[in-house]
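Engineer: Could you look at this predicted model? Sequence included:
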Amino acid sequence: MDKVMSWFTDSLAPGMQRVFGNPWVSAVASAMQKILPFILVGSVVSIYNVFVRYIPSLPDLSFVNTFSFGMMSLIVAFMVPYFGMTELDHPKYEVTAGLTSVTVFLMALCPTVASLAKNAESGLTEYLVTDINYLGGSGLFVAIVMALLVMLIFHLYSKLHVLEGSDAVPDFVIEWINNIIPMTFIYLLVGAAVFVLSVDIVGIIDVIFQPLNAIGQSLPGFLIINFLYVLLYSVGVSAWSLNAIVKPILVAGISANAAAVAAGGAPLYIVTTETIFTTALIAMGGLGGTLPLNVLMFRCKSKKLRTMGKICIGPSIFNINEPLVYGAPIVFNPLLMIPMWINSIVGPLIVWFAMSFGMLNIPAGVNNVSRIPAPICTWLTTDDWRAFIWFAVLFVVYLLIWLPFVKKYDAQLVEQEAKREAEQTAAEASPATV
């Protein structure tokens, strides 16, 4: 076990930090973090819509969701190059690259122009039309690819040092030219592909990412995603680093579910943020199902575990387990890491089969408000009274998985505390020396 822990400490954790610290990956991860407020706005409306089903007289607020969560790809198209320019040390291009990315993203969607009658005096008015679904979760992969392309071109151009500061030319003129050149190249490149060569950029990107999305939406992909989240977390690497890769899959899933329900169909995709986090079935008390651990700590004989149990129970109820993970600790503690890893496999397996066989509703609307205590958030996310039953079942399962490991760890701590107390007592009883 010492060799395994040494490998985690010396090889895995530093290696993962380097991978996720890459400026290109980091830019996407940062963008995914910054869209959280827009997701939360949509989440509030989704929770509100649960009550609308029971009280039909309440007003329809779905337009709020459409123009917050529903604009996610548009926002990501701006955010990725914005953060990318910072990561690549080109701060003067942050806003320009972001806005360029937004416009070429819209260009890549290959919008059509429709003519509508405005009035007899002005005649026909032309409107730019595109599928609004691609501005939300459906277009997330397209937005990221176009954003990375913009990042690359601005980065390469900045390395050329085409125009530098000069006494003969005002700085603002140089800045204009240094923005215009890469922008023009990007517009010509994407525009020629879309409007001259009739390249279906959206179709190509969908084909490229379809295998990744298909794997992510499968049972093995579901288990891998959940295990990686917990594995990274337990070795001190931020689990949110995975968002650059995983978040687009999760968002695409819930977007497709929402669209299916709006069209009168049924949700199909289980692998969503809502299933993993917001239902608090897999992340019960937080990643790794730590709420039952917190409850067990109240019955421990170790002073440390009992004290930490009392301190952490408040956050745990609201599905926040950082105090517990770092305070117990679970991080780099084999006796608590192992059951946390087991929970990250067993919990998702149970949830997958419960939803696959119709024993629990698949989440059908965006809801990232996971800080509501479970099982209330479980019911709100699934809109299913059976959520209370599955919460109880999983609580017991996690409890039984934690129990033998907690007993062993508790016994070790009791022995250590007794040894320290004996040493302290001996030190106090020994005669003072001059």
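Structural biologist: Looks like it arrived, so ask away.

Engineer: For the rest of this, base every contact and every neighbour count on C-alpha atoms.
Structural biologist: OK.

Engineer: how about the strands in the stretch 51-200 of the chain?
Structural biologist: 112-119, 123-129 (DSSP state E, counting those that start in this stretch).

Engineer: now do the stretch 201-350 of the chain
Structural biologist: Under DSSP E, counting those that start in this stretch, the stretch 201-350 of the chain gives no strands.

Engineer: As a markdown table, the strands of the stretch 51-200 of the chain with mean neighbour count and distance to Leu349 would be great.
Structural biologist: Below are these laid out as a markdown table (neighbours: other Cα atoms under 10 Å; distance: least, Cα to Cα, whole Å):
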| stretch | mean neighbour count | distance to Leu349 |
| --- | --- | --- |
| strand 112-119 | 11 | 44 |
| strand 123-129 | 11 | 43 |
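
Engineer: Just send these back as a markdown table, with distance to Gly221 too.
Structural biologist: As requested, the strands of the stretch 51-200 of the chain are exported to a markdown table (distance: least, Cα to Cα, whole Å):
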| stretch | distance to Gly221 |
| --- | --- |
| strand 112-119 | 37 |
| strand 123-129 | 36 |
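
Engineer: Which one of these lies nearest to Val28?
Structural biologist: strand 123-129 (27.6 Å; Cα to Cα).

Engineer: ok and that closest one relative to strand 112-119, angle-wise?
Structural biologist: Per axes from the mean of the first three to the mean of the last three Cα atoms, to 10 degrees, the angle that strand 123-129 makes with strand 112-119 is 150 degrees.

Engineer: I'd like to know which elements strand 123-129 is packed against.
Structural biologist: If you count contacts as 3 or more Cα pairs under 8 Å, 6 or more residues apart in numbering; DSSP states H and E, strand 123-129 packs onto strand 112-119.

Engineer: then this one, side by side with the first:
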Amino acid sequence: MGKFTNFLEHKVSNPMARLAEQRHLLAIRDGVISSLPFIIVGSFFLIIAFPPLPESWMITQWATEHAAEILIPYRMTMFIMSLYVAFGIGYNLAQSYKIDPLSGGQIAVASLLLTITPSVVEELGFVIPMQYLGGSGLFVTIIVSILSVEIFRFCKQREITIKLPEAVPASVSRSFEALIPVAIVILLMTLITVVMGVNLHALVERMAAPLVTAGDSLFGILVPVFLITFFWSFGIHGVSVVGSVARPLWEVYLLNNGEAVASGADTLPHIAPEPLYQWFIWIGGSGATLGLVIVMLLFARSKYLKNLGRTVVAPSIFNINEPVIFGLPIVLNPILIIPFVITPLVTATIAYFATSWGLVSPTFVKAPWTLPAPVGAYLATGGDWRSIILVFVNIAISIGIYLPFFKVYDRKMLDMENGESTPID
């Protein structure tokens, strides 16, 4: 066991930990996360515009008549989330390079806007199409935001900037330092979009089409679920590693589903936005550990696990499971790693088929992740009561999977407390 642990630590854990700290992945992750308040608040206006209430109710009729006005906050937040993400990526990447983060965020936003060609509309003048400022433009947003900050960094390192005397206020000096990088980015993006007539969004959409299709399949759901629990098993924050790559795709799904609801579509295009994982797969946190906590509360015989179960139940209800992962521990625990990996794969399969068969509505609202799962699932599906049943079904299944493994581990812990066994190596 010691050799296996050393192998995991040196050959798997350390390289994956370094990957999780890669500056561009961190900037993408933090940039997307910085937009979450706008996505969460904006998505709730979809519920207000289309309340999960009988059509005969007066409030439903009022919402239907005023849907266009109610959805304006949604259009200005979640619907143009790429604009917020661009600033977040640019800001965080520039900050990691220790160059002016405000300029980095602004350059990234300008770069994104220059990928879109304005149109002239009578009585309105120049109009920017909003479709590429939402989830469908997220891939291009990531590319041009990183590119623009790298140009900024290159100019800064090579001192291709305008330097002002020290007596000039710092804010003015920083603005002039960004002047040449901004000019290069604007000229480059103008050359691509205007002179060459390249629609980067359409080009990237065609290139990413297989990825979008694959990510919405059962296989595309099971792969990130497996990888996240696999990394967590070695003490690596799995969501940080996998989410940096997968979250842009999940946000595209979420926005497309939200727009389908806003346009009055009968069916939603995607099964696998991030709320599917949050509310139906990772119930209680990565590994679906709420079921494990319930098993601890009901079946633990060792004093340590009894006390731990009482301690972690409240955080687990609100999807905070680091105390479980590191307190049991699950990390590098040869007994509990098995159900920790298997359980979410099973709940993911059930959630996928329940959604694809129409037993539960697809998710389209980004509810706060700290809500209890039944509440979050109900909100994320726009008020589908069947989602609550699916949550409890998956909790029951997770209990059944964890129980036999937990009993084995509990016996070992009880023997250790009675002095009849040695710690698990």
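Structural biologist: Sure thing, it's come through. All values reported here derive from a predicted model rather than from experimental measurement.

Engineer: overall similarity of the pair, as a TM-score.
Structural biologist: Overlay of the two chains. TM-score (TM-score structural alignment, normalised by the length of the second structure): 0.89; 408 aligned residues with a Cα RMSD of 2.5 Å.

Engineer: Tell me which of the strands of the stretch 51-200 of the first structure approaches Gly288 of the first structure most closely.
Structural biologist: Across these, closest to Gly288 of the first structure is strand 123-129 (Cα to Cα), at 44.8 Å.

Engineer: And for the closest one, what's in contact with it?
Structural biologist: 111-118 (Cα atoms under 8 Å, 6 or more residues apart in numbering).

Engineer: wait, which of those residues is closest to Ile180 of the first structure?
Structural biologist: Closest approach between the contacts of strand 123-129 of the first structure and Ile180 of the first structure, by Cα to Cα: Pro111, at 23.8 Å.

Engineer: which non-adjacent residue is nearest the aligned partner of that closest one in the second structure?
Structural biologist: Pro111 of the first structure maps onto Pro118 in the second structure, with residues paired by TM-score structural alignment. Closest residue in space to Pro118 of the second structure, ignoring its immediate chain neighbours: Ile128 at 4.5 Å, by Cα to Cα, 6 or more residues apart in numbering.

Engineer: what's the burial count for the one you found?
Structural biologist: Ile128 of the second structure is flanked by 13 other residues according to other Cα atoms under 10 Å.

Engineer: if I look at the aligned partner of it in the first structure, how far off is Ile204 of the first structure?
Structural biologist: Matched to the first structure by TM-score structural alignment, Ile128 of the second structure sits across from Thr130. Separation of Thr130 of the first structure from Ile204 of the first structure (Cα to Cα, to the nearest Å) stands at 18 Å.

Engineer: Then Glu164 of the first structure?
Structural biologist: Distance from Glu164 of the first structure to Ile204 of the first structure, by Cα to Cα: 38 Å.

Engineer: all helices for the stretch 251-400 of the first structure, in order.
Structural biologist: 273, 291-297, 303-317, 322-327, 334-356, 376-382, 387-429 (DSSP state H, counting those that start in this stretch).

Engineer: how about those, which one is nearest Ile55 of the first structure?
Structural biologist: Across the helices of the stretch 251-400 of the first structure, closest to Ile55 of the first structure is helix 376-382 (Cα to Cα), at 14.8 Å.

Engineer: just checking, what packs against the closest one?
Structural biologist: helix 36-54, helix 387-429.

Engineer: Pick out the residue closest to the middle of the second structure.
Structural biologist: Arg247 (4.2 Å; Cα atoms, centre = their mean).

Engineer: need the contact list for that residue.
Structural biologist: 29, 32, 274.

Engineer: how deep is the nearest residue to Ile174 of the first structure once chain neighbours are set aside tucked in, by neighbour count?
Structural biologist: Once flanking residues are discounted, Ile174 of the first structure sits nearest to Leu163: 6.5 Å by Cα to Cα, 6+ apart. Neighbourhood size, Leu163 of the first structure [other Cα under 10 Å]: 12.

Engineer: Surely Leu163 of the first structure and Asn178 touch.
Structural biologist: Yes - contact criterion Cα atoms under 8 Å: Leu163 of the first structure and Asn178 qualify, at 6.9 Å.

Engineer: picking that back up, can you tell me which of the contacts of Arg247 of the second structure is nearest Leu187 of the second structure?
Structural biologist: Nearest to Leu187 of the second structure among those, with distances taken as Cα to Cα, is Val32, at 26.6 Å.

Engineer: right, and that closest one touches Tyr91 too?
Structural biologist: No - with contacts counted by Cα under 8 Å, Val32 of the second structure stays clear of Tyr91, the gap being 11.6 Å.

Engineer: show me what contacts the nearest residue to Phe405 of the first structure once chain neighbours are set aside?
Structural biologist: Residue nearest to Phe405 of the first structure in three dimensions, not counting chain neighbours: Leu335, with 5.7 Å by Cα to Cα, 6+ apart. Taking Cα under 8 Å, 6+ apart, we find Leu335 of the first structure in contact with 405-406, 408-409.

Engineer: let's see it at 10 Å
Structural biologist: By Cα atoms under 10 Å, 6 or more residues apart in numbering, the residues touching Leu335 of the first structure are 329, 402, 404-409.

Engineer: In these, find the pair that's most separated.
Structural biologist: Those two in the contacts of Leu335 of the first structure that are separated most widely, counting by Cα to Cα, are Pro329 and Pro404, at 16.5 Å.

Engineer: When those two are compared, which one has more neighbours?
Structural biologist: The neighbour count for Pro329 of the first structure versus Pro404, taken as other Cα under 10 Å, is higher for Pro329 (18 against 13).
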